[in-house]
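**Q** Need the 3D shape of this:
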Amino acid sequence: MFETIYAQVVLAVAVLVVTFAFLKGDEPERMGAAAYAIALLATTMIRDGTSLSVPRWGVMALEIVLLVVFLGIAWHSRRAWPVWAAGFQSLIVTGHLLVAANLRPPSDAFATVINMSNYGLLIALAVGTFWAWQERRAAAMGSGEI
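**A** Okay, here's the model as predicted:
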């Protein structure tokens, strides 16, 4: 799965974003990063080498669970990034549902939707972590606790 340089670079970016969220984020960012990391590892472990035109029920179930987690974070958080992450994750789930419903989207289009949605999700997590970090720093400066 990580045979190409491109796949390795994307994995490295995902690891950096998750690490950044764990180090500088608040509880919602850490929960989102943990859920994303667990889903990434689980998806990697259950990947069976089938084509994208065949429903992969295990991967689809993981993506649905990740969507529910982001929706839960969005429901309980006052921040905007979980809503964006849930939106991008819903695109991924929709792609899986199209394959499961046998609507046969082109596999290149399906892979593009999954990849671009994952990029959007990682960007949302990184931006949300950055703003949470900056809010915490500003609050510390305002109270004189630098």
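
**Q** When you work out contacts or count neighbours from here on, use the C-alpha atoms and nothing else.
**A** Noted.

**Q** For the helix ranked longest in the chain, buried residues please.
**A** Assignment by DSSP state H gives helix 107-143 as the longest helix of the chain. Neighbour-count burial for helix 107-143 flags 110, 113-114, 117-130, 132-133 (criterion: 16 or more other CA atoms under 10 Å).

**Q** ditto for stretch 48-62
**A** Under the neighbour-count criterion of 16+ other CA under 10 Å, stretch 48-62 has 52-53, 55-56, 59-60, 62 buried.

**Q** One more: stretch 96-104?
**A** Those would be 96, 98-100, for stretch 96-104 by 16+ other CA under 10 Å.

**Q** which ones are touching Arg30?
**A** Contacts for Arg30 (CA atoms under 8 Å, 6 or more residues apart in numbering) come out as 21-22.

**Q** and if you look at Ser77?
**A** Contacts for Ser77 (CA under 8 Å, 6+ apart) come out as Pro28.

**Q** and this one, so I can compare the two:
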Amino acid sequence: MLKAAIFYMALAMVVGFAFARGGRDERLAAIAMLMAAAATPLLVQQQFAGPEAGVILVDIALFLALSAIAMQSTRFWPLWAAGFQLGAVVVHFASSRLPELIPAAYAETLVIWSYPVLAALLLGAVLEGARGHRQ
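**A** Down below sits the predicted model:
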């Protein structure tokens, strides 16, 4: 419960900063991350005792959204964010190949990949804010 609260506080701060200081790319990524964070808890069915189909779809959708942002962006951070999100997608496929994977390890590994994605967005917003204008 505390770990979830810490993640949601970090998400709120980064998203708020992205909207306040970021440009178009940062705002789009922030919206995508908010949507993914809101959808994920609603789609958990097995408490990560096996592959979570709904969560897999959310993570793939976020990866595709971040990849689309990266493909049209002139910035480097969306590529890093998409790459980190790909790490989360790979965790899902590993869980399907390792049925003996402990549910807590599966869930925790997904959370761990969320922080570098947030860090990439934060860096993008900081750099965009330092440029002194928004797209």
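
**Q** before we move on, the earlier item: what about the buried residues of stretch 48-62 of structure 1, which are in strands?
**A** The strands, defined by DSSP state E, take in nothing from the buried residues of stretch 48-62 of structure 1.

**Q** Could you dump the residues you listed into CSV and include distance to Ala138 of structure 1?
**A** CSV is the format used below for those (distance: CA to CA, whole Å):
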residue, distance to Ala138 of structure 1
Leu52, 46
Ser53, 49
Pro55, 47
Arg56, 45
Val59, 40
Met60, 40
Leu62, 37
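
**Q** Out of the residues you listed, which two sit at the greatest distance?
**A** Pairwise distances across the buried residues of stretch 48-62 of structure 1 peak at 17.7 Å for Ser53 and Leu62 (criterion: CA to CA).

**Q** what's the offset of the longest helix of structure 1 from the middle of its chain?
**A** Computed by CA atoms, centre = their mean, to the nearest Å, the chain-centroid distance of helix 107-143 of structure 1 equals 9 Å.

**Q** on contacts alone, who are the packing partners of it?
**A** Here helix 107-143 of structure 1 touches helix 5-24, helix 27-46, helix 81-100, going by 3 or more CA pairs under 8 Å, 6 or more residues apart in numbering; DSSP states H and E.

**Q** Out of the buried residues of stretch 48-62 of structure 1, which is nearest to Val15 of structure 1?
**A** Checking the buried residues of stretch 48-62 of structure 1 against Val15 of structure 1 with CA to CA, the nearest one is Leu62 at 18.7 Å.

**Q** what does that closest one align to in structure 2?
**A** Matched by TM-score structural alignment, Leu62 of structure 1 corresponds to Val58 in structure 2.

**Q** Next, the contact list for its match, please.
**A** For Val58 of structure 2, the contacting residues are 36, 39-40, by CA under 8 Å, 6+ apart.

**Q** which of those count as buried?
**A** Among those, those scoring as buried are 36, 40 (criterion: 16+ other CA under 10 Å).

**Q** before we move on, back to that, next, format the buried residues of stretch 96-104 of structure 1 as a markdown table and append distance to Ile5 of structure 1.
**A** Below are these laid out as a markdown table (distance: CA to CA, whole Å):
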| residue | distance to Ile5 of structure 1 |
| --- | --- |
| His96 | 26 |
| Leu98 | 29 |
| Val99 | 28 |
| Ala100 | 30 |
